[in-house]
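Visitor: here are the coordinates; sequence isn't available:
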């Protein structure tokens, strides 16, 4: 009897801080794709910005607090432990080695990142390791560049079942029902101004931020 291949995904981000928009999207992606495990992977270095700086380890701790006991979501610190520059293709290679050749491996990205796909490191290698699932916002339209159309080519599939026929190499645009318009920038701004962030992020994350004084220093 053939065993059903495991389905796993990775969703990277700065998560600075993790909020309900990130977490609800992760949950809806996992449900839509039928993933056994979705690795939420904090990037080592968020874009440069003014004080306060919250360390990568602290962002990881907030992510763990935010996920809590949610089934199928996993706070994965591997990119924080890696020496030198950290590229998605390296993470996918590690996950592919861990899950095996027949696993259905998916990299989940936002639509804005998808539009920049031709500029990515080793993008052809990416497709040899995993599928690409793009979180599309309902009603959001943006034109694809010629380079992006050429890169995607015949890879795009119509649905999850078609995507999961193979271990890697497909592209699926996936509309999520919620897609909360919550911004980490907005949350950091409210914290600097001493304003409430209740209901923008999980209570455990809010409590940790307020207790530690994260994002609240003003230059």
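Guide: Yep, that arrived. Keep in mind it's a predicted model, so treat the numbers as computed, not measured.

Visitor: alpha carbons only for contacts and neighbour counts from here, please
Guide: Will do.

Visitor: mind listing the helices for this structure?
Guide: For the chain, the helices defined by DSSP state H occupy 20-33, 56-67, 78-81, 88-99, 111-115, 123-129, 146-152, 160-163, 184-192, 203-212.

Visitor: second one coming, line it up with the first:
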């Protein structure tokens, strides 16, 4: 059975932290691929700052250079709020030959008790947790911890930098930076 990592998020914008997490977990867990699944409307956050199509394009540009990374638009296609349980049930039905590993940062590990039907979710997929600055991986849920290099960046921080015209070189992949500039995203 092929092992597939799932990295969900808003990816507004995608950055090297996302890519590093995906690659380190892929290698540590022997995953065949990591699927990036951008959400249409995150259940635990405010709306994205860019459109779904812009976020998909940025994510494709960010992941194109890695043959083990794929962009899956299942949540964008459904529109509205997407819950991980719904997404994973559909993926398990569509791909019965794959074993899924949902990758989350320590900030989301702390938030797990608030997830929609979290106990049911844990009965159908495996979770992988990675450390994030300012958060612990303490939880009552069975999570496999993968140790990765710590990079303390977030999309929120990068949007602020972009609005203030601060350089995001070496933090956001060059093709994504070009796309942001060409399309005047985030106040550029």
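Guide: Thanks, I have the structure now. Just so we're clear, the structure is a prediction, and the values are computed from it rather than from any experiment.

Visitor: and residue 103 of the second structure, how far from residue 120 of the second structure?
Guide: Separation of residue 103 of the second structure from residue 120 of the second structure (Cα to Cα, to the nearest Å): 17 Å.

Visitor: neighbour count: those two, which is higher?
Guide: residue 103 (26 against 10; other Cα atoms under 10 Å).

Visitor: report the contact partners of the more buried one.
Guide: 5, 6, 7, 8, 22, 25, 127, 128, 129, 130 (Cα atoms under 8 Å, 6 or more residues apart in numbering).

Visitor: make it 10 Å
Guide: Residues near residue 103 of the second structure by Cα atoms under 10 Å, 6 or more residues apart in numbering: 5-8, 21-22, 25-26, 34, 109, 126-130, 143-146.

Visitor: among these, name the buried ones.
Guide: Using 16 or more other Cα atoms under 10 Å as the burial test, the contacts of residue 103 of the second structure include 5-8, 21-22, 25-26, 34, 109, 126-130, 143, 145-146 as buried.

Visitor: among these, which are in strands?
Guide: Counted as lying in strands by DSSP state E, out of those, are 5-8, 34, 126-130, 143, 145-146.

Visitor: of these, closest to residue 97 of the second structure?
Guide: residue 5 (13.8 Å; Cα to Cα).

Visitor: in the first structure, what sits opposite the closest one in the alignment?
Guide: In the first structure, the residue matched to residue 5 of the second structure (TM-score structural alignment) is residue 9.

Visitor: again, but for residue 103 of the second structure
Guide: Match for residue 103 of the second structure (TM-score structural alignment): residue 108.

Visitor: report how many residues lie close to the equivalent of residue 86 of the second structure over in the first structure.
Guide: In the first structure, residue 86 of the second structure lines up with residue 90, judged by TM-score structural alignment. For residue 90 of the first structure, the count of nearby residues is 17 (other Cα under 10 Å).

Visitor: tell me who's in contact with residue 90 of the first structure.
Guide: Counting by Cα under 10 Å, 6+ apart, residue 90 of the first structure makes contact with 79, 82, 96, 122, 125, 126, 129.

Visitor: how close does it sit to residue 148 of the first structure?
Guide: 22 Å.

Visitor: got it, and residue 203 of the first structure?
Guide: 40 Å.

Visitor: which one of the ones in strands among the buried ones among the contacts of residue 103 of the second structure is nearest to residue 185 of the second structure?
Guide: Nearest to residue 185 of the second structure out of these is residue 8 (Cα to Cα; 21.4 Å).

Visitor: wait, that closest one touches residue 21, no?
Guide: No. Contact criterion Cα atoms under 10 Å: residue 8 of the second structure and residue 21 do not qualify, at 11.7 Å.

Visitor: got any residues that touch both of the two?
Guide: By Cα under 10 Å, 6+ apart, residue 8 of the second structure and residue 21 have these common neighbours: 103, 104.

Visitor: which residues in the first structure does stretch 175-184 of the second structure match up with?
Guide: Aligning stretch 175-184 of the second structure against the first structure (TM-score structural alignment) gives residues 204-213.

Visitor: mind listing residues that contact the matching stretch?
Guide: 17-19, 52, 54, 58, 61-68, 191-192, 194, 196-200, 203, 214-216.

Visitor: now it: buried residues?
Guide: 205, 206, 209.

Visitor: now distance to residue 103 of the first structure too, for those, in CSV please.
Guide: Putting those into CSV (distance: Cα to Cα, whole Å) gives the following:
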residue, distance to residue 103 of the first structure
205, 33
206, 36
209, 37
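
Visitor: I'd like to know which of those residues is nearest to residue 47 of the first structure.
Guide: Closest to residue 47 of the first structure, out of all of those and judged by Cα to Cα, is residue 209, at 19.7 Å.
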